[in-house]
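Asker: predicted coordinates and the sequence they were generated for:
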Amino acid sequence: MKQTVGDGGFEEFLESSRAVAEFIKERALEGWSFTIVCHLDADGLSSGAIVGKALMRLQAPFQIRVLKQLDERSLKEVYTKDRATIFVDMGSGSLNILSSLEGAENIAVLDHHQPLEDYLEEFKGAHLNPHLHGLNGSTEVSGSGVAYLVAKSLDPSNVDLSPLAVVGAVGDMQNRNEEMRLIGVNEAIVREAAESGLLRVEKDLLILGRETKPIHIALASTMTPFIPGISGEEDKALAFLTSIDIPVKDGDLWRTLADLSEDEKKRLLDNLVAYMASRGVAQAETQRLVGEVYVLTREQRFTPLRDCREYAALLNACGRLGKPGLGIAVAMGDRRRRTLEETVSVLNEYRGALAKLIEGVIQNPSRLIDAGEVVIVNGVGFIPENLLSTVASILSANYPKPLIAFTETEDGMVKVSARTPKRLAEAGVNIGRIMAEVAESVGGVGGGHDVAAGALIPSTRRGDFLKQVMGLIGESVARG
């Protein structure tokens, strides 16, 4: 039966996950070795670790390779027809490339990005994607959620991997809605994890390190939402708390957010909202200060792995700062002290870098340009390519229109990250399809979700690319 975007539903999606699991199990029983290829962000690393753990339990030999972008050049580094290959959190937007590979019948793609519809029939491997069943991969299930469903279909005992799927979904910002909670397939996975005693759901202030860090450090560590003048600034966070009469110490001991009374939390929230509004932060963004918190009950208290948001930030930090292997090791269960100490160091470096980049863009009008239908962020010479998408996500929260950020890569290409508000996506502005279409027209590659996407294009075509993208966005807005 021909696959088309929009067919089926949740039950059919689960049935497809069982078919893909059988595809993988057959090759494991035949003695194939596997290559798992994943993206370097939190969702990608979580996805890779989930499939890695599942294959380990099948006693199937495997290796995990982490990519920042799937294109023909990177594919040559990771693919061989002599190994079964599982692409996780990527692949659906590259079916044109994968379909042409020798041995494509031994490739599995577990992804949640919008697929290239024209190549669905041509691709001869296994393909699991929520968009093929009428589900939204940008809001209802992450790449790690797709990987988890396959892992659980391989063996029901893999339910213990459900926390990683929640970490990946939170890292992919799929809880970024009015209620700041996971919905759809993600919510079902949360429920499974909670029923298995692996996770606890609470409603609280969404400040990182709520159980692990002194309040002022936790406040300064919070990047989403970004708090201008406080995120990344521990001394200013301390001064802010002092100004609103919230003691940061109880005797000689630092207090955490979890130590605050309900009255103190309310005072903190009210003052944060007022402060952020005074700094020009959109009201919708201030409302994201409260939401569901996902606590991993089997993880040790007072570590960054206890809270899914902090765990996701840690994985993002490892991937974005060039240490994806460290993130994979933690996600697959390495809890050695030296490993955790190294990840905390990387996480602190990541947060500091992000805070400087965000403030640097906000304070420089030549880098943050209101171009009518869109906001353009020029990161050339300032924003490293591996941090571009994170910067775009944080900045886009303050604008009611699409945001296009770009910077140069080490090899002279231009990397683009684009975001559009959910209301515009629902009205027909599909930024993933726009990125894919325009990138291809200028000799690059692109794609993603309806609300978040990216592209890699030749530097000589940057002007043409931006002009076409802005034109298509304008047309989509007019039609909507």
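Answerer: All right, it came through fine.
Asker: could you use CA atoms for every contact and neighbour count after this?
Answerer: Will do.
Asker: select the longest helix from this protein.
Answerer: helix 337-362 (DSSP state H).
Asker: list the buried residues of that one.
Answerer: 340, 343-344, 346-347, 350-355, 357-359, 361 (16 or more other CA atoms under 10 Å).
Asker: Thr35 versus Thr286, what's the distance?
Answerer: To Thr35, Thr286 is 42 Å away according to CA to CA, to the nearest Å.
Asker: after the longest helix of the chain, next one along is what?
Answerer: Using DSSP states H and E, the next helix or strand after helix 337-362 towards the C-terminus is strand 368-370.
Asker: give the buried residues for the helix or strand that that next one is followed by.
Answerer: Downstream of strand 368-370, the first helix or strand assigned by DSSP H and E is strand 375-378. Using 16+ other CA under 10 Å as the test for burial, strand 375-378 gives Val375, Ile376, Val377, Asn378.
Asker: same check on stretch 68-84?
Answerer: Gln69, Leu70, Asp71, Leu75, Val78, Tyr79, Arg83, Ala84.
Asker: same deal with stretch 88-103?
Answerer: 88-99, 103.
Asker: could you tell me the end-to-end distance of that stretch?
Answerer: Start-to-end, stretch 88-103 (CA to CA) is 18 Å.
Asker: run through who's touching it.
Answerer: Under the contact criterion CA atoms under 8 Å, 6 or more residues apart in numbering, stretch 88-103 has outside partners 36-39, 43-44, 47-48, 70-72, 81-82, 104, 109-116, 119-120, 122-124, 127, 129, 142-144, 147, 446-448.
Asker: another structure for you, compare them:
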Amino acid sequence: MDDTVLPSKLLTTLSQAVKIVNGHDFIHVYSHYDADGITAASIIAKTLLRAGKEFKITLFTSLNDENMNTIRSAPSECIMVTDLGASYIEQLDALKCDIIVLDHHTVEKQAKRICYANPHLYGIDGMTSGCGATMAFLFAISMSQGNWDLVQVAFAGIAGDRQHINGLKGLNIYLYEGGLERGYIKVADGSMIPPGQLISELFLSTDPYIAGVSGNADGVAALLDSAGIGREKYNKDLTEEERRKLSSLIALKLMGQGTSMQTMFELTRTRYYLKDWNMDAETLGSLLNGCGRLGLGGIGVSAGMGDTKCLSKAAELENTSKTQIMESVLSLQKNGLNQMKHIQWFDSSELGFTGMVCGIAMQFMGNPSKPTIGINRSGGTAKISSRATFGLLDKGVDLSRALKEACAAVGGSGGGHRIASGGSCPSERSDEFLANLDEIIGEQLRS
């Protein structure tokens, strides 16, 4: 690999990781269940398969005390953790087996014994410049340069974690330039118009979420009629005039519902087309994400490894996932967000898809001057998701630190990125958590 582009300490850590894996016949891989985690697991699985290793994949919705106990109780001489682990380095360090962690979330502790690679350790922002799939891919090409084709799967993870939204940065640029040079990736201009058949894709669209159109068949029909576009048309069949008119109408509707200019700009982001997959990175990321969200991450990992039957099944699952997410978003649109002084929140106990809905609400429904919090209190432990905007980060908001503090104060745990974090706490103390978080965010804004 190019040591003039990649930090030398990172290359040393990756070489150590390769040496550890080469010393074992079986590796147990633990990863996150979202698009980034599934792509990271797929990349590692394909790499291990090509190297003649046996392996097992386990996906978690988060790494918490319960799941940490699962790792402790599953004996293995070699463990790899991808897109997870930053908040449990001390506990992983205490285990006796060989462990490799490839994560990108905010660093909380330095590793003393295990092999730990994280962009933050090398002065690179893991929120914008290298995700779990990025780190998994760098490990893959450290194992063999013959794994460069897996850069396409890595880009699905980059897109799934939205690290391409405002342009590629850091480690992701290395992947892009290498993928472009080898012909695996092509770039295309972005658009507010979703790909595929417009009448169905606009109905299920949450990026953007267009009030009165998304989830509204009559609203979709009226929008297409206003643009003079036939009901059965696909995005690829639009004339330039039709494309321009439909884009303008969507932009007007988004402005009318208070969508920020930053979000409007992000909607026209560059797309990355994947040669061997015949789709762009966002589409592949969405397919794999749908599998994880529906609790069928194994299908997602197999699809990410290139299994055509699982890829077809993933497409079916994505439609189910999108439909359920739309139902949750419409319910939240109807009921609205609860407003506190510095945050806004909603109860997702009956909605589900907390993280997904939280992100949609932050961009297209809520007050852009307040972070958005979603809480699922359907069990004894409340599961929490939070989202902010880059504008809020510029004002001092750090959700990773805020959730860590607010959750810990009520007997829970939390962390992640400054712009998007998660956590958990006892459900009966969730109101206390919200009060703590509101105060912490207020302090961040004041300072």
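Answerer: Cool, the structure landed. The shown structure was predicted, so the numbers you read here are calculated from the model rather than taken from an experiment.
Asker: TM-score of the superposed pair?
Answerer: After superposition, the two chains reach a TM-score (TM-score structural alignment, normalised by the length of the second structure) of 0.93; 441 aligned residues with a CA RMSD of 2.0 Å.
Asker: ok so, going back, for the longest helix of the first structure, packing partners?
Answerer: helix 308-320, helix 324-331, helix 388-396 (3 or more CA pairs under 8 Å, 6 or more residues apart in numbering; DSSP states H and E).
Asker: so how far does the first one sit from its counterpart in the second structure?
Answerer: Aligned to the second structure and superposed, helix 308-320 of the first structure gives a mean residue distance of 0.9 Å (mean CA distance after the TM-score superposition for the first structure).
Asker: nearest the geometric middle of the second structure, what residue?
Answerer: For the second structure, the residue nearest the mean C-alpha position is Asp161 (3.2 Å; CA atoms, centre = their mean).
Asker: excluding chain neighbours, what is closest to that one?
Answerer: Asp36 (6.1 Å; CA to CA, 6 or more residues apart in numbering).
Asker: still on that earlier bit, just the closest of the buried residues of stretch 68-84 of the first structure to Pro421 of the first structure, please.
Answerer: Nearest to Pro421 of the first structure among the buried residues of stretch 68-84 of the first structure, counting by CA to CA, is Gln69 at 23.9 Å.
Asker: aligned to Ile383 of the first structure, what sits in the second structure?
Answerer: Counting by TM-score structural alignment, Ile383 of the first structure lines up with Leu351 in the second structure.
Asker: same deal with Gly44 of the first structure?
Answerer: Match for Gly44 of the first structure (TM-score structural alignment): Gly37.
Asker: that match belongs to a strand?
Answerer: No: under DSSP: H, G, I helix; E, B strand; the rest coil, Gly37 of the second structure falls outside any strand and is assigned helix.
Asker: and the gap between it and Tyr116 of the second structure?
Answerer: Counting by CA to CA, the gap from Gly37 of the second structure to Tyr116 of the second structure is 17 Å.
Asker: ok, now Asn289 of the second structure?
Answerer: For Asn289 of the second structure relative to Tyr116 of the second structure (CA to CA), the value is 25 Å.
Asker: then Gly415 of the second structure?
Answerer: 18 Å.
Asker: if we can go back for a sec, what residues are up against the match of Ile383 of the first structure?
Answerer: Glu327, Ser328, Ser331.
Asker: cool, Asn398 of the first structure as well?
Answerer: Per CA under 8 Å, 6+ apart, neighbours of Asn398 of the first structure: Val281, Ala282, Glu285.
Asker: Val201 of the first structure: which of those is nearest?
Answerer: For the contacts of Asn398 of the first structure, the nearest to Val201 of the first structure is Glu285 (21.8 Å; CA to CA).
Asker: excluding its backbone neighbours, what's nearest the aligned residue in the second structure for that closest one?
Answerer: Matched by TM-score structural alignment, Glu285 of the first structure corresponds to Thr263 in the second structure. Nearest residue to Thr263 of the second structure, sequence neighbours excluded (CA to CA, 6+ apart): Gln363, at 6.6 Å.
Asker: swap in Leu161 of the first structure?
Answerer: Leu161 of the first structure sits nearest to Ile50 (CA to CA, 6+ apart), 6.4 Å away.
Asker: ditto for Gln197 of the second structure
Answerer: Gln197 of the second structure sits nearest to Tyr234 (CA to CA, 6+ apart), 4.1 Å away.
Asker: same question for Gly168 of the first structure.
Answerer: Asp43 (3.9 Å).
Asker: and what of Lys404 of the second structure?
Answerer: That would be Gly414: by CA to CA, 6+ apart, it lies 4.3 Å from Lys404 of the second structure.
Asker: picking that back up, which one's more surrounded, Gly37 and Tyr116 of the second structure?
Answerer: Neighbours per residue (other CA atoms under 10 Å) separate Gly37 of the second structure from Tyr116, with Gly37 holding more: 33 against 25.
Asker: how close does that one get to Gly300 of the second structure?
Answerer: Taken as CA to CA, the span from Gly37 of the second structure to Gly300 of the second structure is 10 Å.
Asker: so who does the alignment partner in the first structure of Leu445 of the second structure touch?
Answerer: Using TM-score structural alignment, the partner of Leu445 of the second structure in the first structure is Val477. Shown in contact with Val477 of the first structure (CA under 8 Å, 6+ apart): Leu424, Ala427, Gly428, Val429.
Asker: now the longest helix of the first structure, how far from the centre of its chain.
Answerer: The chain centroid and the centroid of helix 337-362 of the first structure are separated by 16 Å under CA atoms, centre = their mean, to the nearest Å.
Asker: now the aligned partner of Ser386 of the second structure in the first structure, nearest residue through space, not along the chain?
Answerer: Counting by TM-score structural alignment, Ser386 of the second structure corresponds to Ala418 in the first structure. In space, Ala418 of the first structure comes closest to Ile404 once its chain neighbours are excluded; the distance is 4.5 Å by CA to CA, 6+ apart.
Asker: which strand or helix spans that neighbour?
Answerer: Using DSSP H and E, Ile404 of the first structure falls in strand 403-408.
Asker: counterpart of that strand in the second structure, which residues?
Answerer: The aligned range for strand 403-408 of the first structure is 372-377, by TM-score structural alignment.
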